[in-house]
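Engineer: got a predicted structure here, sequence first:
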Amino acid sequence: MKKMTEARREAILAAAKTLFEEVGFEQATMSELTARQGGSKATLYRYFNSKEALFQELLQRSAREHSGAMFAMLHPCGGSGNELPPDAMEALALLNPEQDVTSTLKVFAERGLKTFQSLRRIATRRILIAAASNAEVGTQFYEHGPRRGMQMLARYFEGVMNAGQLRRADPWVAACHFRALVESEVDEPGLFNARPDLTDEQIHATVARAVDIFMRAYGPA
């Protein structure tokens, strides 16, 4: 019975996510969600007492996924790693302050673009941006998602700076610059739904240009 209840809850969340992506948070209604799910509105309200509660759950999940994916790619900077998914292992093995920084950053950035610049992820991001008009919601997502990932990236840069593979600088600023360079060619078109999903060739070329510029700025003297 518990498994059936949990399955029903997950189905509601999946349908709500699709609805929010299609029409936005403001236009979505519990009535429309009930119509898509079947059953009664009373059943829906037994799981979630409001549209806001549904969105809050999806928000928390998205933040965990964001930080978790970033953590998987940056895992050598700290943590046990036993629970990492297979697709994170290659990046995990390379993100080591003792290994070549240029090669490491290319692998990491390519994985990052594939993960965070997919049209599916960007659709979720649009919802979060709209919901961030509520400062509490926006702050919660930022602190538990993007900020945590950037802190892990900054720790990696601190390690390679200590190892003399990059010039000494503020690791947080370096992380911000690196992310901005990697996303600069693709983020805005993706956000405005003005491009298709990136091909492997596009990702490879975009990352090569970004890493080249970054290393010109932060490479050792």
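Structural biologist: Cool, got the structure. Numbering: from 1, shown residues only.
Engineer: could you use CA atoms for every contact and neighbour count after this?
Structural biologist: OK.
Engineer: list the buried residues in the helix or strand that contains Ser62.
Structural biologist: Assigned by DSSP states H and E, Ser62 belongs to helix 51-73. By neighbour count on 16 or more other C-alpha atoms under 10 Å, the buried set for helix 51-73 is 51, 54-55, 58-60, 62-64, 66-73.
Engineer: contacting residues for the most centrally placed residue in the chain?
Structural biologist: Nearest to the geometric centre of the chain sits His66, at 3.3 Å (C-alpha atoms, centre = their mean). Residues in contact with His66, defined by C-alpha atoms under 8 Å, 6 or more residues apart in numbering, are Gly145, Pro146, Gly149.
Engineer: list of residues touching the helix or strand where Glu188 lies?
Structural biologist: Using DSSP H and E, Glu188 sits in helix 187-191. The contact list for helix 187-191 (C-alpha under 8 Å, 6+ apart) reads Gln117, Leu119, Ile122, Ala123, Arg126, Arg195, Pro196.
Engineer: out of those residues, which two sit at the greatest distance?
Structural biologist: For the contacts of helix 187-191, with distances taken as C-alpha to C-alpha, the pair at the greatest spread is Arg126 and Pro196 (15.9 Å).
Engineer: hold the first one in mind and look at this next one:
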Amino acid sequence: MDTLSPTPRPHRPSARRKEARPGELLEAALALFVEKGFAATRVEEVAARAGVSKGTLFLYFPSKEELFKAVVRENASRHLHDAFLEVAEYAGTSAELLHEFIRRWWTQYGGTPAAGLTKLIMSEAANFPDLAQYYQDEVVQPSHELVRRIVQRGIDRGELREVDLTLAAHLIVAPLVQLVTWRFSLAPCCPATLMPDPLALLDMHADMVVRGLRQE
């Protein structure tokens, strides 16, 4: 009697490794939040884009708000945590460190899809103050604190002159915010020639900041 070989089972999305799902959900959520905004994004859409059910999404993230917070942590907060460690261990000059911080900001955040979170928060903060405060606590304030530490390091080492650290942080960070605001608002509908090369722009920004902060 002929024996029948078993029929192969079709591959199903649910057969994927469980540990892969949170990352896929966060990637899908980031794309939709940036594309549609927080209010217009439905959790069903996020689950569908990630290839899982809505119930599976809620196993990892109990609400859309918690999903958004996880997206912020994954795409911004963790980079800042690493940056604080690198500043503490940096062996070069403070001018070099400031250049490195500004360039790294672009490669790890400003030039990535995650930078769309900045525009999202600016446009929807009034309607979602709790999420805006979370972003302020997780991203804005740590970013400013990181810049203050870099400038203070330069002052302590006699490389930079005494300045108001709070004002310096605002002045250094403001062009970075403007760059991503342009990228996700006007750039898509304006001629590419109006937008300079981002890294060239940031290098000039860092150079002008350092020249303004150096001891006379």
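Structural biologist: Ah, there it is. Bear in mind the structure is a predicted one, so any value in this text is a computation, not a measurement.
Engineer: report the TM-score for the pair.
Structural biologist: TM-score of the superposed chains, computed with TM-score structural alignment, normalised by the length of the second structure, equals 0.71; 195 aligned residues with a C-alpha RMSD of 3.2 Å.
Engineer: rewinding a little: now a PyMOL select for only the buried ones of the contacts of His66 of the first structure.
Structural biologist: Buried subset of the contacts of His66 of the first structure, written as a PyMOL selection, criterion 16+ other C-alpha under 10 Å:
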select buried, resi 145+149
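Engineer: just the ones of the contacts of His66 of the first structure in helices?
Structural biologist: Pro146, Gly149 (DSSP state H).
Engineer: distance check, the aligned partner of Arg42 of the second structure in the first structure against Gln60 of the first structure.
Structural biologist: Here Arg42 of the second structure is matched to Thr29 in the first structure, going by TM-score structural alignment. Thr29 of the first structure sits 20 Å away from Gln60 of the first structure, going by C-alpha to C-alpha, to the nearest Å.
Engineer: one more: Tyr218 of the first structure?
Structural biologist: According to C-alpha to C-alpha, Tyr218 of the first structure stands 35 Å off from Gln60 of the first structure.
Engineer: with Arg216 of the first structure instead?
Structural biologist: For Arg216 of the first structure, the distance to Gln60 of the first structure (C-alpha to C-alpha) stands at 38 Å.
Engineer: what sits against Gly149 of the first structure?
Structural biologist: Gly149 of the first structure sits next to His66, Ser67, Met70, Phe71 when contact means C-alpha under 8 Å, 6+ apart.
Engineer: 10 Å - rerun?
Structural biologist: His66, Ser67, Gly68, Ala69, Met70, Phe71, Ala72, Met73, Leu74, Tyr142, Glu143, Ala175 (C-alpha atoms under 10 Å, 6 or more residues apart in numbering).
Engineer: what lines up with it in the second structure?
Structural biologist: Under TM-score structural alignment, Gly149 of the first structure pairs with Ser143 in the second structure.
Engineer: same question, Ala42 of the first structure
Structural biologist: Correspondence of Ala42 of the first structure to the second structure, assessed by TM-score structural alignment: Gly55.
Engineer: the helix holding Glu188 of the first structure vs the second structure, average offset?
Structural biologist: Its aligned residues in the second structure lie a mean 2.9 Å from helix 187-191 of the first structure after superposition (mean C-alpha distance after the TM-score superposition for the first structure).
Engineer: packing partners for the following helix or strand past that helix?
Structural biologist: Using DSSP H and E, the helix or strand that follows helix 187-191 of the first structure in sequence is helix 200-218. Identification of packing neighbours for helix 200-218 of the first structure by 3 or more C-alpha pairs under 10 Å, 6 or more residues apart in numbering; DSSP states H and E yields helix 101-116, helix 171-183.
Engineer: what's the closest of those helices to Ala210 of the first structure?
Structural biologist: Ala210 of the first structure lies closest to helix 171-183 among those, at 5.2 Å (C-alpha to C-alpha).
Engineer: and the closest one, what's buried?
Structural biologist: Pro171, Trp172, Ala174, Ala175, Phe178, Arg179, Leu181, Val182, Glu183.
Engineer: can you count the residues close to whatever residue of the first structure lines up with Val163 of the second structure?
Structural biologist: Under the alignment (TM-score structural alignment), Val163 of the second structure pairs with Ala169 in the first structure. Ala169 of the first structure: 12 surrounding residues under other C-alpha atoms under 10 Å.
Engineer: do I have it right that Ala169 of the first structure meets Gly159?
Structural biologist: No. Using C-alpha atoms under 10 Å, Ala169 of the first structure is not in contact with Gly159, being 11.6 Å away.
Engineer: nearest to Glu6 of the first structure among the contacts of His66 of the first structure?
Structural biologist: Gly145 (24.8 Å).
Engineer: now do the contacts for the closest residue to the closest one other than its chain neighbours.
Structural biologist: Leaving aside its sequence neighbours, Gly145 of the first structure sits nearest to Ala63 (C-alpha to C-alpha, 6 or more residues apart in numbering; 4.3 Å). Contacts for Ala63 of the first structure were tallied using C-alpha under 10 Å, 6+ apart; they are Ala69, Leu128, Gln140, Phe141, Tyr142, Glu143, His144, Gly145, Pro146, Arg147, Arg148.
Engineer: could you redo the last one with a cut-off of 7 Å?
Structural biologist: Neighbouring residues of Ala63 of the first structure by C-alpha atoms under 7 Å, 6 or more residues apart in numbering: Phe141, His144, Gly145.
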